[in-house]
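Enquirer: Sequence plus the predicted model coming up.
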Amino acid sequence: MDTGNTAWLLTSSALVALMIPGLALFYGGMVSSKRILNMMMMCFGGASLVAILWVIFGYSATFGDSLGDLGLLGDPLQFFGLETILADDPDAALPLALFIVFQLLFAGVTTALVAGAAAGRMKFGAWLLFAGIWAALVYFPVAHWVFAFDGDNVVGGWIANDLGAIDFAGGTAVHMNAGVAALALAIVLGRSKGWGGPLKPHNRPLVLVGAGLLWVGWYGFNAGSALSAGNAASVVFLNTTVAACAGLLGWALVDRLRHGSVTSLGAASGLVSALVAITPACGAVSPMGAIAIGAIAGIICCLAVEWKFTLGYDDSLDVVGVHMVGGLVGTLLIGFFATDAAPNGQRGLFYGGGALLLGIQALAAGAVLLYSFVVTWVIAKVLDLTIGLRIPEQDEVDGIDRHAHAEDAYDDEPSDDQPSDDQPSDDQPSDADLVSAP
């Protein structure tokens, strides 16, 4: 067992875990102060539920031997409960338990991403039920398609093996999957009350802090997917960094040209959109290719977030415009920018590789988009017709935090031992003192 690689994957797993609070802050800062607790709880609650399902049958359904030869789903009973993976295997390069928890966190982050489409209007219990069913019927099968490679006497997923598409860390299985699922859920939920007005994040610094934590966590997400502390992880680390920077600048440029100013919310969104786009491509392109992909993603995603107003779906946190579109951009641009000098070792159109790789990438993207949208819509529709998805209208107006969680994010009433704004404390000068001071 390679202790260096083990240490790197342990670190990477911790970094991916950081993405869950990072996402909660990123989403939470963008909603109103009456919705932030619910938004953060949806991120933490959805990820927690999926972690339990992952141990029971999710890992097995994702990385178990395929049922049949089509590579559609792993055997959910093969590693049921994970009782068989505890013993130390002296022949293994990495502890199996470590790989399992690394991928568990991928599943949790992906589910939390979908929550952004339901901001402020979905019952918390309905969200948890939806998240569990969605992980079982959508994420686990799609992750099997993309991440499960053939092994000794094991049949993996069809996209990874039969099709041979490149997705280094989850552009299809994670970001496109979550983004198009968010679209389906938003359509079934319907629009929030007051939808269509300008987006007014209640705390922009929280958005930037969340984006920064996501950026740090993304190194575990992308470079950790190399599963070793070597050249591949190093190239991926470099590509992830420069793509993120290019995405921030690309979105900022569009903001400046169209609206005359560069906003902090736009900068954070450009950063994340580029990280999304480089996720599938980080092991396939050069640093210059990564810069191009990041910049293109920042520009296209900046324009794509306005589709919601044209098409009429309520995606106030832009899961569709950033994650679905960004994942699609990165997946397709592999077909142009891939170079055989990078760890994946394939060539795209710009490096003399022809159009075959682009076609493979497009087929993989189309399959994930179609499957995820249809199955997610069916799940959401059935739940809406049975238990109902929406909170009462008055609860939405008053704010979901108080009605769903019996809490407010910010206490506006001063405590008995804390002076109010208009009554200075003994050791704090009053306005009159300040005026009379020399």
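Expert: Alright, I've got the coordinates.

Enquirer: drop to CA atoms for contacts and neighbour counts, all remaining ones
Expert: OK.

Enquirer: Where does the spatially most central residue of the chain sit, in terms of helix or strand?
Expert: Centroid-nearest residue in the chain: Leu113, 4.4 Å away (criterion: Cα atoms, centre = their mean). Element membership for Leu113, per DSSP states H and E: helix 96-114.

Enquirer: ok, then the element right after that helix?
Expert: Assigned by DSSP H and E, the successor of helix 96-114 is helix 124-134.

Enquirer: follow-up on the earlier one: can you pull the contacts of the residue nearest to the centre of the chain?
Expert: The neighbourhood of Leu113, defined by Cα atoms under 8 Å, 6 or more residues apart in numbering, consists of Leu23, Cys43, Ala178, Gly179, Val319.

Enquirer: Check whether the fourth one really touches Leu328, as I assumed.
Expert: By that I understand Gly179. No - here Gly179 does not reach Leu328: they are 9.9 Å apart, not a contact under Cα atoms under 8 Å.

Enquirer: So for those two, which residue has more residues nearby?
Expert: Set side by side, Gly179 and Leu328 show more neighbours around Gly179, with 31 against 25, by other Cα atoms under 10 Å.

Enquirer: quick one: the more buried one is in a helix?
Expert: Yes - membership of Gly179 in a helix is supported by DSSP: H, G, I helix; E, B strand; the rest coil.

Enquirer: In contact with it, which residues?
Expert: Leu113, Val114, Val319, Val320, Gly321, Val322, His323, Met324, Val325.

Enquirer: The fifth one contacts Ile299, correct?
Expert: No - using Cα under 8 Å, Gly321 is not in contact with Ile299; the gap is 11.2 Å.

Enquirer: Just after the top helix by length along the chain, pick out the following helix or strand.
Expert: Longest helix in the chain, counting residues (DSSP state H): helix 356-386. Following helix 356-386 in sequence order, the next helix or strand is helix 393-398 (DSSP H and E).

Enquirer: In that following helix, which residues are buried?
Expert: Across helix 393-398, burial judged by 16 or more other Cα atoms under 10 Å covers Asp395, Glu396.

Enquirer: So Gly74 is in contact with Phe57, correct?
Expert: No - using Cα under 8 Å, Gly74 is not in contact with Phe57, being 9.8 Å away.

Enquirer: Those two: which has the busier surroundings?
Expert: Shown here are Gly74 and Phe57; by other Cα under 10 Å, Gly74 has more neighbours (29 against 22).

Enquirer: what's near enough to touch Ser316?
Expert: By Cα under 8 Å, 6+ apart, Ser316 lies in contact with Gly116, Ala117, Ala119, Leu199.

Enquirer: here comes the other one, which I'd like you to weigh against the first:
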Amino acid sequence: MTLAAAHANTGDTAWLLAATALVLLMTPGLALFYGGMVRTKSVLNMLMMSFVSIALVTVVWLTAGYSLAFDDDAGGGLIGGLEHAGMAGLGPDSVQGTVPTLLFATFQLTFAIITAALISGAIADRAKFGAWLVFVPVWALLVYVPVAHWVWGPGGWILDRLGALDFAGGLPVEITSGASGLALCLVLGPRLGFKKDAMRPHNLPMVMLGAGLLWFGWFGFNAGSALGANGLAAAAFLNTLAAGCTGLLGWLFVEQRRDGHPTTLGAASGAVAGLVAITPSCGSVSLLGALAVGLAAGVVCSYAVSWKFKLNYDDSLDVVGVHLVGGIIGTLLIGVFAVDTMTGGAEGLLYGGGLGQLGKQLVAVLVVGAYAFTVTYGIAKVLDKAIGLRAHEDHEHSGLDLTVHAETAYDHGVLGHGAPVGSHPVLSAQKVKPQE
């Protein structure tokens, strides 16, 4: 990495500071989104898997991850060097482009954090917390860091040699987390009662709050990736808003036609699907392209989340159906909707660019997806043999909150577990059965 002998631009720095805080907020937002989707007995475990990812990935990133991802290429376009391991040589006066290098490194750290946390949704309710503590740092170093270098690092082969475009993380974040989630849930196997018991979200207001925080943070995620307070950031910001809206509407349209009911869970999931898809393309497509990308993701992902029942893989909270499928849609559609006014040269199929860019995007999707799935599957198999990934059946049945963390999210006596329903005036009056 070359550190420019220049002063940081104060406007760009101020915007990236705000964007970094926004992206970090996405992980607690994700914790609420996931926490509301599980049953009452595993809420805290779900929250903890996201929160502990902040600490684990931060340590890995600062010691070696940032250097391996963003140092000059060490050969073959596959990985960076270790010149700045432990953030060595990166003082407050070091500049990356127009912002302090330490700020750029922190901004990129927040991406790595949420990518790891996203995976937890695929294995909700049944993974050992201790195994998760081991999995996250190993996965971050072996999967996320190399892919981040390929896509964004100096000399990375996807960026410099293939020429595929990814503005804010469709490949390193969305496709990597989705493919890795699929690998993990295949190794772990389905939850007890999968396809037999109702496993409905226990707190839909929490889901909606989490989705709102994710949407709020996504403006930092996408517009912040312009790395400056400029017109490109403004365009990415507007594209992000537009795609989230059409994703939400597309999902609700499918629900209304298919099921006869537009749901709050569908609204939250559709917005997230649209935001996932616009992540790689927000800096490449026009506003009309962003509307189309979000709509395509909302419609397709609303069907994709049901594939797990047909194909018999238990992706608990639809990481595959939303993040993998949505990431693929957004990355590929760059090859259809990219405009030179955004990219500075590359154009999609609908704007006279032919099939060339679409082909590049397809190669990147296939390679990154296959790499993330294969390496994650290998990590999971090794950990399963060494320490076991799956929680004990009794713990899973009783709930991981109590058996792992010795806590419960709610007073189960009030909810009916500690006392008969009839002894509680509200529950008795409403004739509500206690939840598991």
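Expert: Arrived safely, thanks for sending. Model, not experiment: these values are computed from the prediction.

Enquirer: circling back: where do the contact lists of Gly179 and Leu328 of structure 1 overlap?
Expert: In contact with both Gly179 of structure 1 and Leu328: no residue, using Cα under 8 Å, 6+ apart.

Enquirer: one step back: now, of the contacts of Ser316 of structure 1, which are buried?
Expert: By neighbour count, with 16+ other Cα under 10 Å, these hold Gly116, Ala117, Ala119 as buried.

Enquirer: For those residues, could you give me TSV that also reports distance to Ile85 of structure 1?
Expert: Converted to TSV, those look like this (distance: Cα to Cα, whole Å):
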residue	distance to Ile85 of structure 1
Gly116	35
Ala117	36
Ala119	38
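
Enquirer: could you give the angle of the longest helix of structure 1 to helix 124-134?
Expert: Orientation of helix 356-386 of structure 1 against helix 124-134 (axes from the mean of the first three to the mean of the last three Cα atoms, to 10 degrees) gives an angle of 140 degrees.

Enquirer: to the chain's geometric centre, what's the distance from helix 356-386 of structure 1?
Expert: Distance of helix 356-386 of structure 1 from its chain centroid, counting by Cα atoms, centre = their mean, to the nearest Å, is 16 Å.

Enquirer: likewise stretch 300-307 of structure 1?
Expert: Centroid displacement of stretch 300-307 of structure 1 relative to its chain, using Cα atoms, centre = their mean, is 17 Å.

Enquirer: re earlier: what's the counterpart of the residue nearest to the centre of structure 1 in structure 2?
Expert: With TM-score structural alignment as the criterion, Leu113 of structure 1 lines up with Leu118 in structure 2.

Enquirer: how close does its match get to Gly81 of structure 2?
Expert: Applying Cα to Cα, to the nearest Å, the value for Leu118 of structure 2 to Gly81 of structure 2 is 27 Å.

Enquirer: again, but for Trp150 of structure 2
Expert: From Trp150 of structure 2 to Gly81 of structure 2 the distance is 13 Å (Cα to Cα).

Enquirer: between those two, which one's more packed in?
Expert: Neighbour comparison, Trp150 of structure 2 and Gly81: the larger count goes to Trp150, with 29 against 19 (by other Cα under 10 Å).

Enquirer: Provide a list of residues in contact with the more buried one.
Expert: Shown in contact with Trp150 of structure 2 (Cα under 8 Å, 6+ apart): Gly77, Leu78, Ile79, Gly156, Trp157, Ile158, Leu159.

Enquirer: can you count the residues close to the aligned residue in structure 1 for the second one?
Expert: Under the alignment defined by TM-score structural alignment, Leu78 of structure 2 is paired with Leu72 of structure 1. Other residues near Leu72 of structure 1 come to 23 when the count uses other Cα under 10 Å.

Enquirer: and Leu24 of structure 2, how many residues sit next to it?
Expert: 22.

Enquirer: What is the equivalent residue in structure 1 for it?
Expert: Leu24 of structure 2 maps onto Ala17 in structure 1 when the alignment is built from TM-score structural alignment.

Enquirer: Name the secondary structure element that contains its match.
Expert: Counting by DSSP H and E, Ala17 of structure 1 is part of helix 3-30.

Enquirer: starting at the chain centroid, how far to that helix?
Expert: The answer for helix 3-30 of structure 1 is 12 Å, by Cα atoms, centre = their mean.

Enquirer: looking just at contacts, which helices and strands does the helix or strand following that helix meet?
Expert: Next helix or strand after helix 3-30 of structure 1 toward the C-terminus (DSSP H and E): helix 36-53. For helix 36-53 of structure 1, the packing partners by 3 or more Cα pairs under 8 Å, 6 or more residues apart in numbering; DSSP states H and E come out as helix 3-30, helix 96-114, helix 124-134, helix 400-405.

Enquirer: go with 6 Å
Expert: Applying 3 or more Cα pairs under 6 Å, 6 or more residues apart in numbering; DSSP states H and E, one finds that helix 36-53 of structure 1 contacts helix 3-30, helix 96-114.

Enquirer: Same list (the ones you listed) but as a markdown table, adding distance to Ala169 of structure 1.
Expert: Below are the helices and strands packed on helix 36-53 of structure 1 laid out as a markdown table (distance: least, Cα to Cα, whole Å):
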| stretch | distance to Ala169 of structure 1 |
| --- | --- |
| helix 3-30 | 12 |
| helix 96-114 | 9 |
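
Enquirer: Which among these is found nearest to Ser48 of structure 1?
Expert: Distance to Ser48 of structure 1, taken as Cα to Cα, is lowest for helix 96-114 among those, at 7.0 Å.

Enquirer: mind listing what's buried in that closest one?
Expert: Neighbour-count burial for helix 96-114 of structure 1 flags 99-114 (criterion: 16+ other Cα under 10 Å).

Enquirer: And that helix against structure 2, how far off on average?
Expert: Here helix 96-114 of structure 1, set against structure 2 after superposition, deviates by a mean of 0.4 Å using mean Cα distance after the TM-score superposition for structure 1.

Enquirer: Pull the distance from that helix to the chain's centre.
Expert: Here the centre of helix 96-114 of structure 1 is set off from its chain's centre by 11 Å, with Cα atoms, centre = their mean.

Enquirer: what do you get for stretch 50-66 of structure 1?
Expert: With Cα atoms, centre = their mean, you get 19 Å for stretch 50-66 of structure 1.

Enquirer: Over to stretch 301-317 of structure 1?
Expert: For stretch 301-317 of structure 1, the separation from the chain centroid amounts to 17 Å (computed by Cα atoms, centre = their mean).

Enquirer: quick one: terminal-to-terminal distance for it?
Expert: Chord length of stretch 301-317 of structure 1, first to last residue, is 13 Å (Cα to Cα).
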